[in-house]
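Participant: please work out how this folds:
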Amino acid sequence: MEAVTAAWERYAAGRAPRRALNAAGDSTWLNWTQYPDHGPDESLLGPVKGRRVLELGCGTGCNLAHLATLGAECVGVDLSPTRTAKARDRWGDLPGLTFHTAEVTAFLAGRPRAFDVVVSIFGPVWFTDPTTLLPLVRESLTPGGTFAFSHKPPRPGQEPGAVLREARAVSRWDYTGAEWAVRLAAVGFTNITAEVIDPPEGKNGGTLLVRAGR
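Facilitator: Predicted coordinates:
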């Protein structure tokens, strides 16, 4: 785990902060894809006001901060101390928003039915063994709760469902939407949908977006 934490710390050191305003002039926003000002917004989660939302791999907290401005009670967890420190520095004064530095499966253990919504945007769902993570996520959701996550789809020609050993100690679980649906259903998720969001014009590579209910 120390090597994985160190890898994410190196990643954090090379990341530029999110800009203060997006193309629409908004100071907070949610972005499911790897492209700025592209793709769906938070509406796919349904109304979030008054709901308890957990983001796995919250990074510097920008997506979660937006949900907090809409009235959600938000909790973010990230393995990188550098990133959660930046999240607290930028968003620590925002009501209804807290950040934790922890490994996500350890954080989820012992928190049954604690959250109405769990999200992961290019986060730990992509980098954590789903046989361990998915049951913990489902257990953490209230009845009727929503789980949503996004990451890049598998590359063409890539072995389906392969676990890739990435550089610097990080593993990645690259599944198609159909493969995620099978794994989600196997642990009791329902109402599962998966779609690939096309990239903006001139860009290559879409974004896989998966949703499921408890």
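
Participant: only C-alpha atoms from now on, for both contacts and neighbour counts.
Facilitator: Noted.

Participant: residues contacting R90?
Facilitator: Listed by Cα atoms under 8 Å, 6 or more residues apart in numbering, the contact partners of R90 are T60.

Participant: second chain to compare with the first, below:
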Amino acid sequence: MTDTAIAWDTYSRQRPERRRRNARGEVTWFNWTQYADHGPGAELLEVGAGGRVLDLGCGKGGNAAHLAATGVRAVGIDVSPVQLRAARERWGQMRGLELRQVEAVAYLQEAGEEFDAVYSVYGAAWFTDPARLLPAVRERLRPGGRLVFSQRPPVEGCYGCQASYIPRGPEEDPLVVKRWDYEPGVWELLLVEYGFRDVRAVVLSAPPGPRSVGTLIVSARA
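Facilitator: Below you'll find the model as predicted:
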């Protein structure tokens, strides 16, 4: 498998920057889906001003920055220095936002702090073995704290650990990273197995348009 930092550095260079304002004219916003101006927002985390939240795989930092703008103390972690460089350039002066380059499970196991919510938007919760990640998240959540993550729903018949390909140049082989795909009911069973409660996994339909792939959103409470 490809070194994960190299893979996500490559991916970062292919992704457009987040718009300066969304459809409502806001300069920060929270988006769980792969579609602009679609789906729920930060209310899924159930965290108010003064709460502490961890973003697993924060990428270029837009969601974590939005939380910080609302008074939440947000920590965003990512393995990609390119992603984090872009996040710091745009959001680095925002009060209440911390950005760190570190692998998700390593941070969860080594950090001594607890969080009111942990979340991942097409991030580390999709690309980390749940047998490693879920117990580590459970240890870092305060009682009643929320875990929420989103990713693409699985392709029918392709479940468990899958290969995810990141394209490069026309004469280069794609980079390969692992991802974990499960049906909603399986995610619910896994989270209960690792000590979570109030578990809910749903697929949010795509907005009207040519694309039909929805977004899997999974939530649970410690």
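
Participant: how close are the two chains, by TM-score?
Facilitator: TM-score for the superposed chains, counting by TM-score structural alignment, normalised by the length of the first structure: 0.95, backed by 212 aligned residues with a Cα RMSD of 1.3 Å.

Participant: and the helices in the first structure?
Facilitator: Ranges of helices in the first structure, per DSSP state H, are 2-13, 62-69, 81-91, 104-108, 124-127, 130-140, 177-186.

Participant: by contact count, what packs against the shortest one?
Facilitator: Contacting helix 124-127 of the first structure under the criterion 3 or more Cα pairs under 8 Å, 6 or more residues apart in numbering; DSSP states H and E are the following elements: strand 171-173.

Participant: against the second structure, where does the strand it packs on fall?
Facilitator: Matched against the second structure by TM-score structural alignment, strand 171-173 of the first structure falls on residues 178-180.

Participant: residue closest to the middle of the second structure?
Facilitator: Centroid check for the second structure by Cα atoms, centre = their mean gives S120 as the closest residue, at 2.1 Å.

Participant: the closest residue in space to that residue that isn't next to it in sequence: how many residues sit nearby?
Facilitator: In this structure, S120 of the second structure finds its nearest non-sequential neighbour in F149, 4.5 Å apart by Cα to Cα, 6 or more residues apart in numbering. Using other Cα atoms under 10 Å, F149 of the second structure is surrounded by 25 other residues.

Participant: distance of T101 of the first structure from R51 of the first structure?
Facilitator: 22 Å (Cα to Cα, to the nearest Å).

Participant: quick one: what's aligned to P154 of the second structure in the first structure?
Facilitator: Structural alignment (TM-score structural alignment) places P154 of the second structure against P154 in the first structure.

Participant: tell me how many other residues crowd its match.
Facilitator: By other Cα under 10 Å, 19 other residues sit near P154 of the first structure.

Participant: correct me, but it touches T176?
Facilitator: Yes - using Cα atoms under 8 Å, P154 of the first structure is in contact with T176, at 6.4 Å.

Participant: what does G214 of the second structure correspond to in the first structure?
Facilitator: Mapped onto the first structure by TM-score structural alignment, G214 of the second structure lines up with G206.

Participant: tell me the contacts of its match?
Facilitator: 33, 152-153, 196-199.

Participant: run the last query once more with 7 Å
Facilitator: 152, 196-199 (Cα atoms under 7 Å, 6 or more residues apart in numbering).
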